[in-house]
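**Q** Sequence and computational prediction follow.
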Amino acid sequence: MTVVLTLLVIAIIVVIAILVAAAAAGLARLDGATYPTAIKQAAAAFTVVLTLAAAVAAALAGYRT
């Protein structure tokens, strides 16, 4: 059960990261950025979401018994 729950949470986090990256790229294009710049901002947003998720997981790992 724990493995299934872990995989589900990882999948949800990746989907959220992809959605945030798409939103960042869309907003960058609306702001007039070129495609390479929008892709760079989308990649940065994707990385930030995954890094934040890893930091939260590491912080909460101490509470697991």
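**A** Happy to help now that I have it.

**Q** When you work out contacts or count neighbours from here on, use the C-alpha atoms and nothing else.
**A** OK.

**Q** any idea how far residue 59 is from residue 6?
**A** 16 Å (CA to CA, to the nearest Å).

**Q** And the longest helix seen in the chain, what's buried?
**A** In the chain, with assignment by DSSP state H, the single longest helix is helix 2-30. Buried residues in helix 2-30, counted by 16 or more other CA atoms under 10 Å: 13-14, 17-18, 20-22, 24-26, 28.

**Q** Distance to residue 41 added to those residues, as a markdown table?
**A** Output for the buried residues of helix 2-30, formatted as a markdown table (distance: CA to CA, whole Å):
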| residue | distance to residue 41 |
| --- | --- |
| 13 | 19 |
| 14 | 17 |
| 17 | 13 |
| 18 | 12 |
| 20 | 11 |
| 21 | 8 |
| 22 | 10 |
| 24 | 6 |
| 25 | 6 |
| 26 | 10 |
| 28 | 7 |
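
**Q** Check it against this one:
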Amino acid sequence: MAVAVVILTTALVIVVALLAAAGAGKLARMDGATYPAALTRAATTFATVITLAATVTATLTALLS
């Protein structure tokens, strides 16, 4: 049961990160950025969301232990 929760949560975080990255890339393109610049912004957003999720997980783990 616990493994399934971890897998589903991980999948949800990745989907949210991908959606945020796609949104950031689209907004960058609409703002007139070149494709490489838009891809860089999307990659930065993806990495930021993943890092934020890892930080929140580490903090919650420390508080609940």
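**A** Arrived safely, thanks for sending. Here the structure is a predicted model, which is why all the values come from computation and not from measurement.

**Q** Looking at the buried residues of helix 2-30 of the first structure, which two lie furthest apart in space?
**A** Spanning the widest gap among the buried residues of helix 2-30 of the first structure are 13 and 28, at 22.3 Å by CA to CA.

**Q** residue contacts, the residue nearest to the spatial centre of the first structure?
**A** The residue lying closest to the centre of the first structure (CA atoms, centre = their mean) is residue 17, at 2.6 Å. Contact partners of residue 17 of the first structure, counting by CA atoms under 8 Å, 6 or more residues apart in numbering, are 45-47, 49-50.

**Q** try 7 Å this time
**A** Residues near residue 17 of the first structure by CA atoms under 7 Å, 6 or more residues apart in numbering: 46, 49-50.

**Q** among those, which recur in the second structure?
**A** Counting by both residues aligned by TM-score structural alignment, their matches' CA atoms under 7 Å, the members of the contacts of residue 17 of the first structure that carry over to the second structure are 46, 49-50.

**Q** Can you report how many residues lie near residue 46 of the second structure?
**A** Neighbourhood size, residue 46 of the second structure [other CA atoms under 10 Å]: 21.

**Q** Tell me the secondary structure at it.
**A** Following DSSP: H, G, I helix; E, B strand; the rest coil, residue 46 of the second structure is assigned to helix.

**Q** So residue 64 of the first structure: helix, strand or coil?
**A** Three-state call for residue 64 of the first structure (three-state DSSP): coil.

**Q** For it, give its distance to residue 34 of the first structure.
**A** Here the criterion is CA to CA. By it, residue 64 of the first structure lies 45 Å from residue 34 of the first structure.
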